[in-house]
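[1] have a look at this prediction, sequence included:
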Amino acid sequence: MVFLVEVTGICSICGRAGKMYTCSLCGAIVCGNCYDIENGICKPCKGRGKSIHKDTTNL
């Protein structure tokens, strides 16, 4: 059985209220505008070049 929970709150980056996401890297609670859904990270982490994907180019 799977339970889906929608979290609402205030974005820790822009202060917007609404549906929130949690950055997989830094744990920030952010809104959809401040979150990169494709990568699962907040835009500040993405802007710093961080990624949750492993670099497999040197294997």
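    Yep, it's here.
[2] hey, let's count contacts and neighbours off CA atoms from now on
    Noted.
[3] next, the buried residues of whichever strand in the chain runs longest.
    Longest strand of the chain, by residue count under DSSP state E: strand 17-22. Within strand 17-22, the residues that count as buried by 16 or more other C-alpha atoms under 10 Å are 20, 21, 22.
[4] the first one and residue 38: what is the separation?
    Right, the one you point to is residue 20. Going from residue 20 to residue 38 by C-alpha to C-alpha, to the nearest Å gives 15 Å.
[5] let's bring in a second one:
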Amino acid sequence: MQGICDICNRVGFLHVCQLCGRRVCDRCFLADRGVCILCFRGRFLRKNEDMSLP
């Protein structure tokens, strides 16, 4: 699918984030996780920070 990235507004091929449904470009999508960079930052990184607390 082609269109405009919901995060950076670049035009090109888009992926759909499995968590939020945003349509995002290759630069804003983490293919190995199937999520956009915003969901990765907000959910995966926060979860890892919580796990490292004493």
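    Structure's in. What do you need? The structure displayed is predicted, hence computed values, not measured ones.
[6] quick revisit: tell me the residues of the second structure aligned with the longest strand of the first structure.
    The aligned range for strand 17-22 of the first structure in the second structure is 11-16, by TM-score structural alignment.
[7] same check on stretch 40-49 of the first structure?
    With TM-score structural alignment as the criterion, stretch 40-49 of the first structure aligns to 34-43.
[8] which parts of the first structure are helices?
    43-47 (DSSP state H).
[9] helices and strands around the longest helix belonging to the second structure, which ones?
    Ranked by residue count, the top helix of the second structure under DSSP H comes out as helix 46-51. Using 3 or more C-alpha pairs under 8 Å, 6 or more residues apart in numbering; DSSP states H and E as the contact test, no helix or strand touches helix 46-51 of the second structure.
[10] so which residues make contact with it?
    Helix 46-51 of the second structure is contacted by no other residue when judged by C-alpha atoms under 8 Å, 6 or more residues apart in numbering.
[11] over to stretch 40-47 of the first structure?
    With contacts defined as C-alpha under 8 Å, 6+ apart, stretch 40-47 of the first structure is touched by 22, 23, 24, 25, 26, 28, 30, 34, 35, 36, 51, 52.
[12] give me the buried subset of these.
    Applying 16+ other C-alpha under 10 Å to the contacts of stretch 40-47 of the first structure flags 22, 23, 28, 30, 34, 35, 36 as buried.
[13] nearest spatial neighbour of the fourth one, skipping sequence neighbours?
    Counting by C-alpha to C-alpha, 6 or more residues apart in numbering, the nearest residue to residue 30 of the first structure once its immediate chain neighbours are dropped is residue 11, at 4.3 Å.
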